[in-house]
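Novice: turn this into a model:
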Amino acid sequence: MSTEAARVAILPRGVASRVITSAVSRGAWGVAIAVIVLTVPVVVDVAVDRGFDDLLLVPLLCLAGMLALLGISGRRPGTATRLLYVFGGGALATVYTVALLLADPSLNDEAAFVLNRPALVLVLGGVSIVRPLVGLLWSLAGYTMAMATAVVSSFLVGVHFAPGWGPTLALLVYAGAFLALAAIRASQERQIPDLARLEDDTRRMSIENQFEQRAAAIVHDTVLSDLTVVMNSAGPLHPRARERFRADVATLSDAAWLRESADASTVAPLDAVLRNSLETLVSDFQWRGLTVDVTGDSSAAIRISPEAASSLVSAVRACLDNVLDHAGTASAELVVATTADAVTVMVIDHGKGFDPGSVADDRLGLRSSVVTRIRSHGGSVRVWSTPGSGTSVLISVPGAGAPTETAPGHAG
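Specialist: Purely as a prediction, here's the structure:
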């Protein structure tokens, strides 16, 4: 029983950093709401205990206003709502503090924690911040407004400045979290590779490698084969050779073979397009001195891409080139067949054969012009050869769709 390894999706480094920073800011926003809500019973309890519960309306309305501003900044986060929260919250915090101090000035020394609750949440109010340093700036802005609130309130009531430690501790914790996130991100940029960029580079290198293999196959099938014809020619070039050379030059000049993919279209061994290409190929080798017998039959037409069909013909050409150049025989057989899901061509010769395991790695013929080319379309190549017993090459290209029966009386 085999198990398939699951691929774990990893967020790009920049996206992961923004998600974490946003989560921290939203968490602090939630803490700010909790602080305001919990301040209500504390204020009521202090007011009842000190005997000014009839003066609670203004402080409670200010707390409700702070809660409303937190809701607005959380629902529509942005620069405008954050500015509204800082300045609007500063004004409400000032009214809240002044109202309580006017009711009981002793709160400035004995219950500063009740007075500075709105000032504390000013430091925590920035929500959905995605960059740590930006969050630090908004936290400093809230802290500055909190201190200004304490100064103005003390001046209006005529008590000494006593802001308490709440806003300062909130700033240290919140700003410390943002600084830690910024430091971690900077450290990751120096030490951990960007996985998204690595994936892009890997994909680009894979495409470049495919193009290099395709180019090597094209060069082998055109330039190298043409040079072989020229070197083995005993006299003036045959007109057919000159036509082939011109066609090869046109192939090298056209960049269409660099296309990575194309839509599938109906191509079968016995349809007009592929059949004519194979017949032209056979005729080309006939005048070069190689007799090629074509056999096989099919009653199905399947869908393969134009590139796959072209690569199939080019791979067959490469095999016949090898027969002509290396097999030491003047005849070969081409067996063409289709199945329900593939086009298969077998090139057979009864020449001197070879040992496939002894082929050097730097030889491009069979490897680049046949194996690599066919595998790039999901096909397969099998080679049977023994010295003195000939060679058989089976080339198979898979179809892209279900087969369709040809009409009765189809020529072939």
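
Novice: make it CA atoms for all contacts and neighbour counts henceforth
Specialist: OK.

Novice: what helices or strands is the helix or strand Val40 falls within leaning on?
Specialist: Secondary structure assignment for Val40, by DSSP states H and E: helix 13-50. Helix 13-50 sits against helix 57-75, helix 112-115, helix 117-124, helix 166-191, with contacts defined as 3 or more Cα pairs under 8 Å, 6 or more residues apart in numbering; DSSP states H and E.

Novice: single out the most deeply packed of these.
Specialist: helix 117-124 (a mean of 30; mean count of other Cα atoms under 10 Å).

Novice: how about the strands in this protein?
Specialist: For the chain, the strands defined by DSSP state E occupy 265-266, 291-295, 300-301, 303-304, 331-338, 342-349, 380-385, 391-398, 404-405.

Novice: reformat the ones you listed as CSV; add mean neighbour count and distance to Ser206.
Specialist: Converted to CSV, those look like this (neighbours: other Cα atoms under 10 Å; distance: least, Cα to Cα, whole Å):
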stretch, mean neighbour count, distance to Ser206
strand 265-266, 17, 26
strand 291-295, 16, 37
strand 300-301, 23, 32
strand 303-304, 22, 23
strand 331-338, 20, 31
strand 342-349, 23, 26
strand 380-385, 16, 20
strand 391-398, 22, 21
strand 404-405, 12, 35
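
Novice: one more, so I can put them side by side:
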Amino acid sequence: MPTVALPRDVAAAVVVSGLSTAMRAVAIGGTALTVVMSVDVVLSAGLDPLRAPIVAAPAVAVLLLAALLLMLPSRATATLYLAAGGVAAAASVVAVVALAEQGDDPFILNRVATALPLVGALGGSARSGVRWTLAALAVSYSALAVGWWAVGTPGPFGYGPLIVGVVSLTGFGLLAAVRYRAKQRVPEFLAVQRAVLIDERERELQRRAAAAVHDTVLADLAVIAMTVGTVDERMRDHILRDLDAIVRPTARRVSSSTAVTAAPAPLADALLELADHYRWTGVSVQLSGAEELTAEVPAPVVDALVGATRAALDNVAAHAGTGQAELVVGQRDDAIVLLVVDAGVGFDPDAVGADRLGLRESIDGRIRTVGGSVRIWSGDEGTTVMMRVPLGARDE
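Specialist: I've put the predicted structure just below:
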């Protein structure tokens, strides 16, 4: 069964998101060990055991923040993680020095601050990961400085946050460099494929048109040439019917914006018509996967997918700030999967107002009506809208 090959932008976003998830999981594991170490430091020094919960409290706070960030990665939770984590890192220095009496061991002093550079990236953007890591490094060492200032005596900062930050920056930097080189060196095969598909379809239309002309107009002209005198009413009606049969498909071909929704065309033809239509809106749409569609898609599903795709492409034309978009369609797990990808400025889907109906009704609402689902990835490197509708889904 044909499958959907993810575009380069989507594949890169998946890798970045996976790396970020792993980093946040490491932050959870590291802070959990810090909690245990804090308790052990107090008990090993023979101090009052009641001091242990206070010393471990900053690490517990960062542990909970890291878990929240792992479950709900967003700008809000990442900002909360760094802001509250910075306060916890400063408090940890004060607690370790004042209560655990460990003022000369940077390994213990900066354990909480070391977790902050593991904040990861947002929106699947490697550049986002670089920016958040740099911000986390600044917060980490600022928090350590504030902690020592609160204690009243200068002490060691250690290299823990710096080492973690450098490793994180290296990972995100390599991903950003690989994506940039891929964009520069990999040919745009999708553009070539789309051109071939359009050329093949045009040739098929020309062949059908030639056959229609041969069977109607040429035959009618031959009859007229052999007719002596005027053409009778019956022959005139026959010629008019033939002319109408020739004109009607041409009109549907020219008026592609209406044919996509009104004509009962297969999904592949409807998407090809839609992609061809957007040439005149300033957006070049690269379509792939349509030639591999073999399943019969119900008419309500075709209407919903084409309508939602048109709304997504309208958003690209109006807001993305780019003149190109990729449209990928295919069959996967007994469902139709359709992706609209652009490399524009991106946006925050959670920040879209309730009064803006483009995403909620024109895209998500249409797809949910036929039993499907919509997922959106958006960041500094573009936006991807993925629509998935199970085969056999019907309008309510």
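
Novice: quick TM-score on the pair, please.
Specialist: Remark: TM-score between the superposed chains equals 0.57 [TM-score structural alignment, normalised by the length of the second structure]; 256 aligned residues with a Cα RMSD of 3.0 Å.

Novice: quick one on the thing from earlier: closest one to Val282 of the first structure among the strands of the first structure?
Specialist: Of all the strands of the first structure, strand 291-295 sits nearest to Val282 of the first structure, with 6.1 Å by Cα to Cα.

Novice: Asn116 of the first structure versus the residue lying farthest from the centre of the first structure, what's the distance?
Specialist: Going by Cα atoms, centre = their mean, the residue of the first structure most distant from its centre is Gly51, 66.1 Å out. As judged by Cα to Cα, to the nearest Å, Gly51 of the first structure and Asn116 of the first structure stand 20 Å apart.

Novice: how about His214 of the second structure, what does it touch?
Specialist: By Cα atoms under 8 Å, 6 or more residues apart in numbering, His214 of the second structure lies in contact with nothing.

Novice: counterpart of it in the first structure?
Specialist: Under the alignment (TM-score structural alignment), His214 of the second structure pairs with His220 of the first structure.

Novice: how close does that match sit to Phe245 of the first structure?
Specialist: 13 Å.

Novice: ditto for Ser17 of the first structure
Specialist: Using Cα to Cα, Ser17 of the first structure is found at 59 Å from Phe245 of the first structure.

Novice: repeat that for Thr344 of the first structure.
Specialist: Note on Thr344 of the first structure: its distance to Phe245 of the first structure, by Cα to Cα, is 28 Å.

Novice: what of Arg131 of the first structure?
Specialist: Arg131 of the first structure sits at a distance of 62 Å from Phe245 of the first structure (criterion: Cα to Cα).

Novice: for Leu133 of the first structure, same thing?
Specialist: Look at Leu133 of the first structure and Phe245 of the first structure: by Cα to Cα, they are 66 Å apart.

Novice: check Trp257 of the first structure too.
Specialist: Counting by Cα to Cα, the gap from Trp257 of the first structure to Phe245 of the first structure is 18 Å.

Novice: same check, this time on Ala170 of the first structure
Specialist: Relative to Phe245 of the first structure, Ala170 of the first structure is positioned 81 Å away (criterion: Cα to Cα).

Novice: adding distance to Gln286 of the first structure, write the helices and strands packed on helix 13-50 of the first structure out as TSV.
Specialist: Converted to TSV, these look like this (distance: least, Cα to Cα, whole Å):
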stretch	distance to Gln286 of the first structure
helix 57-75	79
helix 112-115	101
helix 117-124	86
helix 166-191	63
